[in-house]
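*Asks:* Quick one, fold the following:
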Amino acid sequence: MRSSASPTSASCEPGREPRRIPRMTNPAERLVDLLDLEQIEVNIFRGLSPQESLQRVFGGQVAGQALVAAARTTDGERPVHSLHAYFLRPGRPGVPIVYQVERVRDGRSFTTRRVTAVQQGRTIFNLTASFHKPEEGSFEHQLPPARKVPDPESLPTVTEEIREHLGALPERYERMARRQPFDIRYVDRLRWTVAEAKDAEPRSAVWMRAVGPLGDDPVVHTCALTYASDMTLLDAVRIPVEPLWGPRSFDIASLDHAMWFHRPFRADEWFLYDQESPIATGGRGLARGRIYDTEGRLLVSVVQEGLFRAL
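*Replies:* Okay, here's the model as predicted:
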């Protein structure tokens, strides 16, 4: 994933305005452009931050952009196999984010990068990513998916479920639906009342795929899936307490995020995101996710902790 300008020609002179996201009808194209960072110096990149009607920048955007910055400083021959990140401060929508990359290690088999995301002079996010030179393993195994689920094409989209329940899509959701880069389909029908949610198991599963083609660069697909991994994971924490759609009872913020990438994949093809919350206590909830392809092969493992405070 590279911008049309070369890295050296994208350097930022004092006072120069950062590039802006062009208006695109396809949200998938918009996502690719969002992940295409501008290099402003050696090991320093700048990412766009769209002006949204949100309190804070979406965490998946920051994680995806930080991983792009890390990948841009490697030889391109080693795919990422794991990342560990902390969300330190809320990012401000509409303000560019600068990503500073530290080249921690370049070994024979592994490459390590540390990325610091800075906005308006303050660190908002840290990420450490490890890249592994492909090699043949001496053995292989995986646990099968925990349950059988319906085919994604047989399930309604989130937008269709909301329209079916409410009769029309509220303006806020209508705007979100137009910008949404992923088609999301919940395996279990959405609950709409606290009574329906009460005592439900802290589990959720969704089918996802980008709403349009993402090209053939594996880095784009990895970073796009990193973006998507933060979209629904904390649902598993909320499910026993409140409906997923409608007014919230809690202010929710991602605290940290870890991912392990096991196999190659395409984020514009269907993948199953199976999520569960083993515990919620002390104002924090832990969620674990497993991402499978349509053949049941485990692609990615995810763990995240979130902060939950009553409004």
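*Asks:* For the rest of this, base every contact and every neighbour count on C-alpha atoms.
*Replies:* Will do.
*Asks:* Give the helix, strand or coil label for the closest residue to residue 240 other than its chain neighbours.
*Replies:* Nearest non-adjacent residue to residue 240, counting by CA to CA, 6 or more residues apart in numbering: residue 200, 4.7 Å away. Here residue 200 takes the coil state, with states given by DSSP: H, G, I helix; E, B strand; the rest coil.
*Asks:* didn't residue 200 look like it was pressed against residue 243?
*Replies:* No. Residue 200 lies out of contact with residue 243 (CA atoms under 8 Å); the separation is 10.5 Å.
*Asks:* ok, these two, which is more surrounded?
*Replies:* Legend: neighbour count by other CA atoms under 10 Å for residue 200 and residue 243, higher for residue 243 (21 against 15).
*Asks:* Let me see the contact set for residue 116.
*Replies:* 66, 99-101, 123-127 (CA atoms under 8 Å, 6 or more residues apart in numbering).
*Asks:* so how far is residue 280 from it?
*Replies:* According to CA to CA, to the nearest Å, residue 116 and residue 280 sit 29 Å apart.
*Asks:* Next: residue 310.
*Replies:* Taking CA to CA, one finds residue 310 at 14 Å from residue 280.
*Asks:* Next, the structure of the following sequence, for comparison with the previous one:
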Amino acid sequence: MSQVLDELVALLSLETIEENLFRGASQDLGFPQLFGGQVLGQALSAACQTVMADRHVHSLHGYFLRAGDALLPVVYQVERVRDGGSFSTRRVTAIQKGQPIFFCSASFQADEPGFEHQPSMPEGIEAPENLPSEMDLFSPHAERIPQPMRDKIFCAKPIQIRPVNPGDPFRPKPSEPLNMYWFKADGSLSANPALHKYLLAYASDFGLLTASLRPHGASFWQPDMQVASLDHALWFHRDLKMDDWHLYVQESPWSGGARGFSRGSIFNRAGELVASVAQEGLIRRRESRA
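*Replies:* Predicted structure coming up:
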């Protein structure tokens, strides 16, 4: 395991303060606010630590309430809503400075057989080994990125990303509302299935709103854009291995009212659908981004 991946695993592991109460360190990625994926991954980690080992998370639905502070830890309070014959439900509230910044509900189920079907993975997609990394694509534009953020972008990353259909984020042109990339953890991981799901929750927040900006020739990197996640839903369909490549297909069927809606399908290299994602976010033009 690489050092940065080891640090991310530790970040998602959490400290137990008291029964149903956990604390997680924060990660400064150079953005104005705490990265939403960190809160998603840590909230899921907290919920999983209160559920019987034979029950596995199958869905998470959450709302981002306030911008988090990347310089402060986050406290997670878990409410054990229900433990039924097959399903368990947990509600998690993430707290900073005495106020909730995020809350979610997560549902867990014991394994059982059932009907199966899924969509096909897109065909003709270039293999990740043949594609440049996200950092390779950003390198020619380094001078356009503010210095504090630049230092965080051009450093070792725990999650590798290889865009399939990259655009120019600094000179965007209108295109179809579709964003695709391969991603994986940068190193080997233990076989703990829950760990791989924490990491997928963390990575599931990368780039989703990009799909809703593309038809409008807009980008997160434009100084007059305000972009923020409002809610996030994640469904796990099968176990996965985050230390192998997965294809993230993101599409946006709608935007309006200064909001964009995106949904995502995550496939493993065998073409199996391992997770589905949906997110609505704020996409607003403004005079400054203070």
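*Asks:* Break down the stretch 51-200 of structure 1 into its strands, ranges please.
*Replies:* Applying DSSP state E, counting those that start in this stretch to the stretch 51-200 of structure 1 gives strands spanning 80-87, 97-106, 110-119, 122-132, 182-186.
*Asks:* burial of residue 52 of structure 2, as a residue count?
*Replies:* When neighbours are counted by other CA under 10 Å, residue 52 of structure 2 registers 13.
*Asks:* what does it align to in structure 1?
*Replies:* In structure 1, residue 52 of structure 2 lines up with residue 75, judged by TM-score structural alignment.
*Asks:* likewise residue 135 of structure 2?
*Replies:* Under the alignment by TM-score structural alignment, residue 135 of structure 2 pairs with residue 159 in structure 1.
*Asks:* OK, contacts around that match?
*Replies:* By CA under 8 Å, 6+ apart, residue 159 of structure 1 lies in contact with 169, 177.
*Asks:* Please, which helix or strand holds the most centrally placed residue in structure 1?
*Replies:* In structure 1, the residue lying closest to the centroid (CA atoms, centre = their mean) is residue 227, at 2.0 Å. Assigned by DSSP states H and E, residue 227 of structure 1 falls within helix 218-229.
*Asks:* In structure 2, what stretch matches the next helix-or-strand element following that helix?
*Replies:* Proceeding N to C from helix 218-229 of structure 1, the next assigned helix or strand is helix 235-238, under DSSP H and E. Mapped onto structure 2 using TM-score structural alignment, helix 235-238 of structure 1 spans residues 210-213.
*Asks:* Average separation of that stretch from the aligned part of structure 1, please.
*Replies:* By mean CA distance after the TM-score superposition for structure 1, the fitted stretch 210-213 of structure 2 averages 1.0 Å away from its aligned residues in structure 1.
*Asks:* Surely the residue nearest to the centre of structure 1 touches residue 66?
*Replies:* No. The pair residue 227 of structure 1 / residue 66 is not scored as a contact, 10.4 Å apart, by CA under 8 Å.
*Asks:* Residue 310 and residue 280 of structure 1 - which one has more neighbours?
*Replies:* For residue 310 of structure 1 versus residue 280, neighbours defined as other CA under 10 Å are more numerous around residue 280 (17 against 9).
*Asks:* which residue lines up with the more buried one in structure 2?
*Replies:* In structure 2, residue 280 of structure 1 lands on residue 255 (TM-score structural alignment).
*Asks:* and that match, what is it in contact with?
*Replies:* The neighbourhood of residue 255 of structure 2, defined by CA under 8 Å, 6+ apart, consists of 212, 261.
*Asks:* which SS state does it fall under?
*Replies:* Classification of residue 255 of structure 2 using three-state DSSP returns strand.
*Asks:* Could you tell me where stretch 289-309 of structure 1 falls in structure 2?
*Replies:* Per the alignment by TM-score structural alignment, stretch 289-309 of structure 1 matches residues 264-284 in structure 2.
*Asks:* Show me which positions of that stretch end up buried.
*Replies:* For stretch 264-284 of structure 2, the buried set under the neighbour-count rule, 16 or more other CA atoms under 10 Å, comprises 264-268, 271-283.
*Asks:* next one: stretch 19-36 of structure 2
*Replies:* Neighbour counts over stretch 19-36 of structure 2 (16+ other CA under 10 Å) mark 20-27, 29-30, 34-36 as buried.
*Asks:* These: which two are farthest apart?
*Replies:* Largest separation among the buried residues of stretch 19-36 of structure 2 by CA to CA: 20 and 30, giving 30.7 Å.
*Asks:* wait, which of the buried residues of stretch 19-36 of structure 2 is closest to residue 162 of structure 2?
*Replies:* For the buried residues of stretch 19-36 of structure 2, the nearest to residue 162 of structure 2 is residue 29 (18.7 Å; CA to CA).
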